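> sequence isn't available, so here's the structure alone:
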């Protein structure tokens, strides 16, 4: 009946911190801590809702973010995934670690974890909290211009699907 097909709004964000802490206001600093982005090139997954969008607007100059696809979520978790077990950072070497921490939410293997994160399922919060913030390497060839927004040819802010290339 003459309607348009619109892609559903992305539900999952991946956020990477790209700037240090110097001369950052206390509110902004607090938000970066709440997002668990305490070091440069730390990355976390985040659910998209009104609250997180507002938080992102505050810290936009210090982070870059976008909508990850299945391939990059998989690669991140398999290659750089660490879990939190008894407040310890533990490499996700096998499924028993995941089962031990998230078995009660019916997440028993790494694939379940990836599925829960990607689909932003009912236990996304627990699953995401179990994942230690990803410690990434600086991109090959470095960043273009940390100070400018992505739209202005810089690196900060929302890069939508291009987060996968980064």
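Sure thing, it's come through. Predicted model only: the values in this text are computed from it and were never measured.
> switch to C-alpha atoms for all contacts and neighbour counts from now on
Noted.
> which stretches of this protein form helices?
Here the chain has its helices, by DSSP state H, at 26-34, 50-59, 70-80, 95-102, 110-119, 124-130.
> how distant is the third one from the center of its chain?
So that's helix 70-80. 11 Å (CA atoms, centre = their mean, to the nearest Å).
> can you tell me which helices and strands it packs against?
Judged by 3 or more CA pairs under 8 Å, 6 or more residues apart in numbering; DSSP states H and E, the packing partners of helix 70-80 are helix 110-119, strand 134-135.
> what's in contact with stretch 87-102?
78, 81-85, 107-110, 113, 126-127, 130, 132 (CA atoms under 8 Å, 6 or more residues apart in numbering).
> mark which of those residues are buried, thanks.
78, 81-84, 107-110, 113, 127, 130, 132 (16 or more other CA atoms under 10 Å).
> of these, just say which sits nearest to residue 56.
residue 132 (19.8 Å; CA to CA).
> and the gap between the closest one and residue 3?
Residue 132 is 43 Å from residue 3, where distance means CA to CA, to the nearest Å.
> same deal with residue 124?
32 Å.
> ok, those two, which is more surrounded?
Using other CA atoms under 10 Å as the criterion, residue 124 and residue 3 rank with residue 124 on top: 20 against 5.
> put this next to the first one:
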């Protein structure tokens, strides 16, 4: 009895349309793989640049600290007094509500973007902003933040304002898309621009959503009616703002 042969896959004619579809699919797959490889390579190079830039910033901060220490030692050696330059950066936190507030103070709080209690913003200290802080002093606490405070606030509470939306800073691509035209491409660039009050401070500060802080651990010292130098919480705390921010962050 003759044995019948079973046709194999090679013996079956594949329609030309299927062959074209397979070829197109393979081409797409190869293209996607090549794009993914390029993207990974670009990401590695970008991370390297960011790391080098962060290291450069850290060296800059350390040099500034050493310069102050050396200046103090030199002044002490000469029996003189060293007075460091006044900080150009202040961090302002709103600690009181809007009860019994006149229109001028209300408008000034709006200009500072302090619309809610426990909202905080970075402000460049100028003659105009100094006058604004005097107007709203009964409603805010402010002072001179150090690098650690600036960095922790941006990393932990930082949000970008994109098309009137509050977006968390989850990756550097979001920063580059919105602030890349100012030379700010990563979160360390934001920290540096804010802390050093750089040339693009206004654009970067406005791109940051006002920081939403918590009530301070242990509460405020008083009912928030006294100035800080009187044992209260209002007004200029100078360097002591760092302690308050740590309690609220």
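That came through, no problem. No experiment lies behind these values; they were computed from the predicted model shown.
> and the helices and strands packed on helix 70-80 of the first structure as CSV, adding distance to residue 162 of the first structure?
Below are these laid out as CSV (distance: least, CA to CA, whole Å):
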stretch, distance to residue 162 of the first structure
helix 110-119, 17
strand 134-135, 18
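> wait, which of the ones you listed is closest to residue 58 of the first structure?
strand 134-135 (21.5 Å).
> now the closest one: which residue numbers in the second structure?
The alignment of strand 134-135 of the first structure onto the second structure (TM-score structural alignment) covers residues 211-212.
> centre of the chain to the matching stretch, how far?
11 Å.
> likewise for stretch 36-47 of the second structure?
With CA atoms, centre = their mean, you get 24 Å for stretch 36-47 of the second structure.
> same thing with stretch 66-77 of the first structure?
The answer for stretch 66-77 of the first structure is 9 Å, by CA atoms, centre = their mean.
> check stretch 41-58 of the first structure too.
Per CA atoms, centre = their mean, the centroid offset for stretch 41-58 of the first structure relative to its chain is 8 Å.
> between the two ends of that stretch, what distance do you get?
Note: stretch 41-58 of the first structure ends 18 Å apart using CA to CA.
> residues in the second structure aligned with that stretch?
Counting by TM-score structural alignment, stretch 41-58 of the first structure corresponds to 118-135 in the second structure.
> before we move on, the earlier item: quick one: which of the helices and strands packed on helix 70-80 of the first structure is nearest residue 32 of the first structure?
It's strand 134-135; of those, that one is closest to residue 32 of the first structure (CA to CA) at 14.4 Å.
> mean per-residue distance, the closest one versus the second structure.
Strand 134-135 of the first structure, aligned to the second structure and superposed, deviates on average by 0.2 Å (mean CA distance after the TM-score superposition for the first structure).
> helices or strands next to that strand in the packing?
strand 42-47, helix 70-80.
> quick check: buried residues in the longest one?
So that's helix 70-80 of the first structure. So, applying 16+ other CA under 10 Å, buried residues of helix 70-80 of the first structure: 72-74, 76-78.
> Provide the aligned range in the second structure for that helix.
Against the second structure, helix 70-80 of the first structure falls on residues 147-157 (TM-score structural alignment).
> what does the matching stretch contact?
187, 191, 194-195, 211-213, 242, 245-246, 249.
> of the residues you listed, closest to residue 230 of the second structure?
residue 242 (18.8 Å).
> the counterpart of that closest one in the first structure: neighbouring residues, count only.
Under the alignment (TM-score structural alignment), residue 242 of the second structure pairs with residue 164 in the first structure. Residue 164 of the first structure: 17 surrounding residues under other CA under 10 Å.
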